[in-house]
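1. No letters, just coordinates:
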């Protein structure tokens, strides 16, 4: 039986459309399955967070112990000079912190905040090379003028707990090339207990943070930290609040930048210099875990997108401290 030419072409076109639709559905279905598998893996990694037991034992304590030897009060300030603002970049992965593909380290907890899943890591010649996505931690940064900051704090409480005697007053500001002023204020409330790693009542002094320490993201190098805090604060642009509340982290550490202001690996840290880091991360605590949540900074990147975090370094510092009441 013969078929009219027009009808044959119509059938062929219809079959082609049907096959194309089936292929789209198949690809879409595969993508959904992969997405579901990835979400399941990330949830499992969060549940494997190594500090959960320790934090559970401490977060409901109403009368936590004080720091051995008594409280430490300190101020850190920059009255003039510029700042370095971190930009989104792919972090190079230090084998001392992240291990190797055969024996990976630092992969549990919320990705980017507490750990780095192995599927997020690029490899070459049997070694991890860099993260496969941008984060606040990398070699890219830009200088901005008129940076000032003032931190006045006290480290009184020794451990994570439901209450704290620690205290923090923090304010910082800087300007972009167009004269816009950006600022961060903290702390309306301290993070008395950490969601996925200890916060020591909200303020900690003389401790290792980041890197292999398990306290904070391993994407920063392991660094001796003279003082640090975690608390809830606000992000401002030209005097107006653009995001609140946000978790704010600040720390005075040994120097972790190298030539070209690249972010150091552990073996490249400079112990004899200091600088102060301000971090408003694209995460928020939710039920003892972190969830991704971009910061509204009001600063536009060259690609037209908004910078989704603040990672600001201050280096022209005056530091004072004393021990005792």
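-> Happy to help now that I have it. From a predicted model like this one, the values you see are computed outputs, not experimental measurements.
2. contacts and neighbour counts: CA atoms only from here.
-> Will do.
3. What's the separation between the residue most central in space within the chain and residue 303?
-> What sits nearest the mean C-alpha location of the chain, by C-alpha atoms, centre = their mean, is residue 281, with 4.5 Å. Here the distance between residue 281 and residue 303 works out to 20 Å (C-alpha to C-alpha, to the nearest Å).
4. ok, now residue 175?
-> The separation that residue 175 has from residue 303, given C-alpha to C-alpha, amounts to 19 Å.
5. take the one below as the second:
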């Protein structure tokens, strides 16, 4: 697989998004008998719930106040051109306006931190903190293509299985079950058919939110899944992104910037653990007409009295099977 060398302020109710149609094409969703990759973590190991918080902006990715990079307008213009050409769902440009961290950070959303650095001080899913919870997951990756093929987001030969079970810091129970893989239809995204193995994304790659540093990914998937809360089905078509990557959290749970990568072994959050798995359930529902903003119906109450509208779960002691 070729290695590529080269999110308006975000509120607690608006984060990443992906994909559009909710139905997978059976003709392109067949699986091999055995997966190309399995990543998993059994119960009893370290898991974190990540709450909303601010994010420092990497100068490598976002430039400076005088010379900003990874702004919204060029991506928005590209999306509009692709809609006009019939290559992108018509709802995408408005979605990028509502949820810019999918592809960049608008200049007006940036402020200066205490040390002179640029920050996005509105709530994002990428703060330097997390709270210990209980959980487990198993993901199976079936990688058939190394590029995003033409057609609707659900039309891909790639497929995956994913089941994750976990709690939140207030003791509520959750289960996330993947229904099918999709190719997120956003300008610049290259997801290798919705299942990516042994490649890089995020950071300045153009694929995934640039608020995460560029990471070497053992396995990543994008899809639509079902969310269960306290034993009840709460959402049937929520957007899901899972990736098993090199470690990007330090010993004190700081989320690395792109220029900090790769972290040295003595900086890894868990000693001797060079990789971990990120599960993000996004405030977005896939529909036949296009992506629709839909907060994840969690039961976790934030200090402002509202419930957290996304889930970012970090499995810190995962294992990988080829």
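-> Right, received. Where do you want to start? For clarity, every value in this text was computed on a predicted model and none was experimentally measured.
6. which residues touch the residue nearest to the centre of structure 1?
-> Residues touching residue 281 of structure 1, when contacts are defined by C-alpha atoms under 8 Å, 6 or more residues apart in numbering, comprise 136, 247-248, 294-295, 309-311.
7. Aligned against structure 2, show me the partner of residue 76 of structure 1.
-> Aligned counterpart of residue 76 of structure 1 in structure 2: residue 39 (TM-score structural alignment).
8. can you tell me which residues contact its match?
-> Neighbour list for residue 39 of structure 2: 138-140, 244, 318-321 [criterion: C-alpha under 8 Å, 6+ apart].
9. farthest-separated two in those?
-> Between all members of the contacts of residue 39 of structure 2, the longest pairwise span (C-alpha to C-alpha) is found for 140 and 318 and amounts to 13.3 Å.
10. re earlier: who has more neighbours, residue 175 and residue 303 of structure 1?
-> Under the criterion of other C-alpha atoms under 10 Å, the comparison of residue 175 of structure 1 against residue 303 puts residue 175 first, with 20 against 6.
11. Just give the closest residue to the alignment partner in structure 2 of the more buried one, not the sequence neighbours.
-> Structural alignment (TM-score structural alignment) places residue 175 of structure 1 against residue 167 in structure 2. Leaving aside its chain neighbours, residue 167 of structure 2 sits nearest to residue 173 (4.5 Å; criterion: C-alpha to C-alpha, 6 or more residues apart in numbering).
12. can you tell me how far that neighbour sits from residue 314 of structure 2?
-> Spatial separation of residue 173 of structure 2 from residue 314 of structure 2 under the definition C-alpha to C-alpha is 16 Å.
13. Give me the aligned partner of residue 232 of structure 2 over in structure 1.
-> For residue 232 of structure 2, the aligned position in structure 1 is residue 240, judged by TM-score structural alignment.
14. Check residue 124 of structure 2 too.
-> With TM-score structural alignment as the criterion, residue 124 of structure 2 pairs with residue 135.
15. OK, contacts around its match?
-> Applying C-alpha under 8 Å, 6+ apart, we find residue 135 of structure 1 in contact with 88-91, 112.
16. Same check for those, but in structure 2.
-> Counting by both residues aligned by TM-score structural alignment, their matches' C-alpha atoms under 8 Å, the members of the contacts of residue 135 of structure 1 that carry over to structure 2 are 88-91.
17. Switch these over to JSON lines; also include secondary structure and neighbour count.
-> Below are those laid out as JSON lines (DSSP: H, G, I helix; E, B strand; the rest coil; neighbours: other C-alpha atoms under 10 Å):
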{"residue": "88", "secondary structure": "coil", "neighbour count": "19"}
{"residue": "89", "secondary structure": "strand", "neighbour count": "17"}
{"residue": "90", "secondary structure": "coil", "neighbour count": "20"}
{"residue": "91", "secondary structure": "coil", "neighbour count": "22"}
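18. Pick the one among those closest to residue 33 of structure 1.
-> When those are compared for distance to residue 33 of structure 1, the smallest value, 26.7 Å, is given by residue 90; criterion: C-alpha to C-alpha.
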